[in-house]
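> quick one: sequence plus predicted model below, questions after.
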Amino acid sequence: MDNSNNVNPYINTIPKSLYDYNSQFNELEYKRFTELMIASNVMFVNKTPITSQVQSVEDFMYAIDVQRINDIKNCVKLLKGLAVFRQQCDHDQLILIKYGALEIHTLRSISYYDYQNEAFNIAIDENNTTVLQLTLLKQFGCDLYNNFKLFLNSLYRLYDMDDNILNLITVIILFNPNRPNLKHQETIKLEQKVYMHLLKRYLTMKYQNDCESSKRYLQLINTLLDLNFYDKRYKESSMSRPTLPALIHEIIVE
């Protein structure tokens, strides 16, 4: 997907003065980072035996809906584990969840994406996992399939099988000050900057190379544009489906 004409609002929003150290978190950073890691435990993907493989688009959509609902519910649990989210007014909490949940689902689908076999391994219940081959997306158009495959493969390499990176990107998406009708936009913007700063710091400590960490940071932040694109595509296509699970309907209907 070509985003060359898009301006990414997430880039260059953190003061450079915050990057004067690169060996360890300070006390406040460590407290915020640790809180996020604990809250993010709800997003852990349980590994269950593979017992089936999806053969039809209908079954593909059903399995994705199951996982999407699970991701949305876990996203809410994660947010409630963060003091800064609980401090937001009820109105803004609902807005952040409503407009961020599907992007989070798409982002975190990388955690159950089988890179080698180009498939999603979706846990249907505690005892069964079904395999969804990415090629089934070709029935929605080859462009969608090719672009989404490139996105997943790129994200897979960028997040480096590191859940800490995935968790930080998750809250950066959730605390998006550009969501519509927020009452306390500046407060949300500040919290997003804090987590963007933590991501930058974490990458610096992880790779111990300013050039590598900066490159990865920018590439990770640029994935937010792709997530927004796929969120819009999903909402548009979902409106033509005869039925939708109640929770997903509530999320996508303006």
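Nice, I can see it.

> drop to CA atoms for contacts and neighbour counts, all remaining ones
Noted.

> by contact count, what packs against the host helix or strand of residue 156?
Using DSSP states H and E, residue 156 sits within helix 142-159. If contacts are counted by 3 or more Cα pairs under 8 Å, 6 or more residues apart in numbering; DSSP states H and E, helix 142-159 sits against helix 210-238.

> for the helix it packs on, buried residues please.
Residues of helix 210-238 classed as buried: 213-214, 216-217, 220-228, 230-231, 235, 238 (neighbour count, 16 or more other Cα atoms under 10 Å).

> got the angle for that helix vs helix 142-159?
150 degrees (axes from the mean of the first three to the mean of the last three Cα atoms, to 10 degrees).

> and the next element down the chain from helix 210-238?
helix 246-252.

> give the buried residues for the helix holding residue 156.
Neighbour-count burial for helix 142-159, with 16+ other Cα under 10 Å as criterion, is recorded at 144, 145, 148, 149, 151, 152, 153, 155, 156, 158, 159.

> tally up the residues packed near residue 91, please.
Counted with other Cα atoms under 10 Å, residues neighbouring residue 91 total 12.

> apologies, that question was intended for residue 180.
12.

> ok, and the closest non-adjacent residue to it?
residue 95 (7.6 Å; Cα to Cα, 6 or more residues apart in numbering).

> what about the strands in the stretch 51-200 of the chain?
All strands of the stretch 51-200 of the chain, identified by DSSP state E, counting those that start in this stretch, fall at 113-114, 119-123, 129-133.

> let's bring in a second model and compare:
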Amino acid sequence: MQELVDANRILKTPMNVACNVPSDAEISFLDVVRITDLAMRRIISMVKMLSFFNEQTQSDKIAIIKGSLSELLILRGVMVFDPVRDVWRHDIYQGSKEILLNFDILKKTPEQKHYAEHKKFLLSFDDKWRRNENVMLILNAIALFCPDRPNIKDVTKVQSCQRRYYNLLKRYLETQCSETESQQAYDSLLQKLP
């Protein structure tokens, strides 16, 4: 668990991305693209800090990252989404005010159907778990080590890593609530993953 928390530090630091607007103005779609690009780079850096990832062959590392990057980005979005204000909360610059990315920015994408599906996914997370960094980090690790990704050669090794994170999630939830509630939460959270 500590390794996930340590690796996550890179994602918690302000982004220092060049946005062309002050923090209280509306963010453009191009700014969102820049922020997303930087977030993906930081996710890759975070993943490279995980020992289970570094134990994989080079070709499997590439397949794991290619196959999981968009899912990890979406799960990161769950962690910073404010369902009351319908925004993602980000610190862009060190010492700056928090930037609020309005969810409606997704309406500017060519695929309108993704807007509704994405919002439904974000809102499907119980606040208790959305705000629990440990739970969300373990879910990220489970998604990362999905053995069904295209081009993975050593499926058994990747599956073994994923199984360890399944077990970690189960044990962690058992420390957070009753046995019945932890099992319900475990089942509910795993149903959200592909």
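Happy to help now that I have it. Treat the numbers as computed from the prediction; the structure is a model and nothing was measured.

> on that earlier part again, quick one: the alignment partner in structure 2 of the residue nearest to residue 180 of structure 1 from residue 35 of structure 2, how far?
With TM-score structural alignment as the criterion, residue 95 of structure 1 lines up with residue 63 in structure 2. Distance, residue 63 of structure 2 to residue 35 of structure 2, using Cα to Cα, to the nearest Å: 24 Å.

> the helix holding residue 156 of structure 1 to strand 119-123, inter-axis angle?
Helix 142-159 of structure 1 and strand 119-123 are oriented at 80 degrees to each other (the same axes, to 10 degrees).

> contact partners of helix 142-159 of structure 1?
Here helix 142-159 of structure 1 makes contact (Cα atoms under 8 Å, 6 or more residues apart in numbering) with 1, 110, 115, 134-135, 137-138, 165-166, 216, 219-220, 223, 226.

> and residue 59 of structure 1, which of the strands of the stretch 51-200 of structure 1 is closest to it?
Nearest to residue 59 of structure 1 among the strands of the stretch 51-200 of structure 1 is strand 129-133 (9.0 Å), distances taken as Cα to Cα.

> mean shift between that closest one and structure 2?
After superposition onto structure 2, strand 129-133 of structure 1 sits on average 3.3 Å from its aligned residues (mean Cα distance after the TM-score superposition for structure 1).

> nearest spatial neighbour of residue 8 of structure 2, skipping sequence neighbours?
Closest residue to residue 8 of structure 2 apart from its sequence neighbours, by Cα to Cα, 6+ apart: residue 46 at 6.2 Å.

> how about residue 108 of structure 1?
With Cα to Cα, 6+ apart, the residue lying closest to residue 108 of structure 1 is residue 166, at 7.3 Å.

> what do we get in structure 2 for that neighbour?
In structure 2, residue 166 of structure 1 lands on residue 136 (TM-score structural alignment).

> does that match touch residue 130 like I think?
Yes - between residue 136 of structure 2 and residue 130 there is a contact under Cα atoms under 8 Å: 6.7 Å.

> what about residue 51 of structure 1, how many neighbours?
12.

> residue in structure 2 matching it?
Per TM-score structural alignment, residue 51 of structure 1 is aligned with residue 24.

> ok, now which ones touch its match?
Residue 24 of structure 2 makes contacts with residue 99, as judged by Cα under 8 Å, 6+ apart.

> about what we covered before: show me which of the contacts of helix 142-159 of structure 1 is closest to residue 47 of structure 1.
Checking the contacts of helix 142-159 of structure 1 against residue 47 of structure 1 by Cα to Cα gives residue 110 as the nearest, at 14.2 Å.

> residue contacts, that closest one?
Applying Cα under 8 Å, 6+ apart, the residues contacting residue 110 of structure 1 are 152, 155, 156.

> and the residues you listed as TSV, adding distance to residue 36 of structure 1?
Shown next, in TSV, are the contacts of residue 110 of structure 1 (distance: Cα to Cα, whole Å):
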residue	distance to residue 36 of structure 1
152	24
155	21
156	21
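
> what is the nearest of these to residue 60 of structure 1?
residue 152 (17.4 Å).

> map that closest one across to structure 2 for me.
Residue 152 of structure 1 maps onto residue 122 in structure 2, by TM-score structural alignment.

> just give me the match in structure 2 for residue 205 of structure 1.
In structure 2, residue 205 of structure 1 lands on residue 175 (TM-score structural alignment).

> aligned to residue 117 of structure 1, what sits in structure 2?
Checking with TM-score structural alignment, residue 117 of structure 1 has residue 85 as its match.

> tell me how far its match lies from residue 14 of structure 2.
Relative to residue 14 of structure 2, and taking Cα to Cα, residue 85 of structure 2 is found at 21 Å.

> out of those two, which sits in the more crowded spot?
The residue with more neighbours, out of residue 85 of structure 2 and residue 14, is residue 14; 15 against 11, by other Cα under 10 Å.

> host element of that one?
Residue 14 of structure 2 is part of no helix or strand when elements are defined by DSSP H and E.

> ok, for the alignment partner in structure 1 of residue 155 of structure 2, nearest residue in space, not its chain neighbours?
Mapped onto structure 1 by TM-score structural alignment, residue 155 of structure 2 lines up with residue 185. Closest residue in space to residue 185 of structure 1, ignoring its immediate chain neighbours: residue 177 at 5.2 Å, by Cα to Cα, 6+ apart.

> quick one: the one you found from residue 98 of structure 1, how far?
For residue 177 of structure 1, the distance to residue 98 of structure 1 - Cα to Cα - is 13 Å.

> any idea how far residue 86 of structure 2 is from residue 122 of structure 2?
From residue 86 of structure 2 over to residue 122 of structure 2 the distance is 10 Å, taken as Cα to Cα.

> alright, I will stop here.
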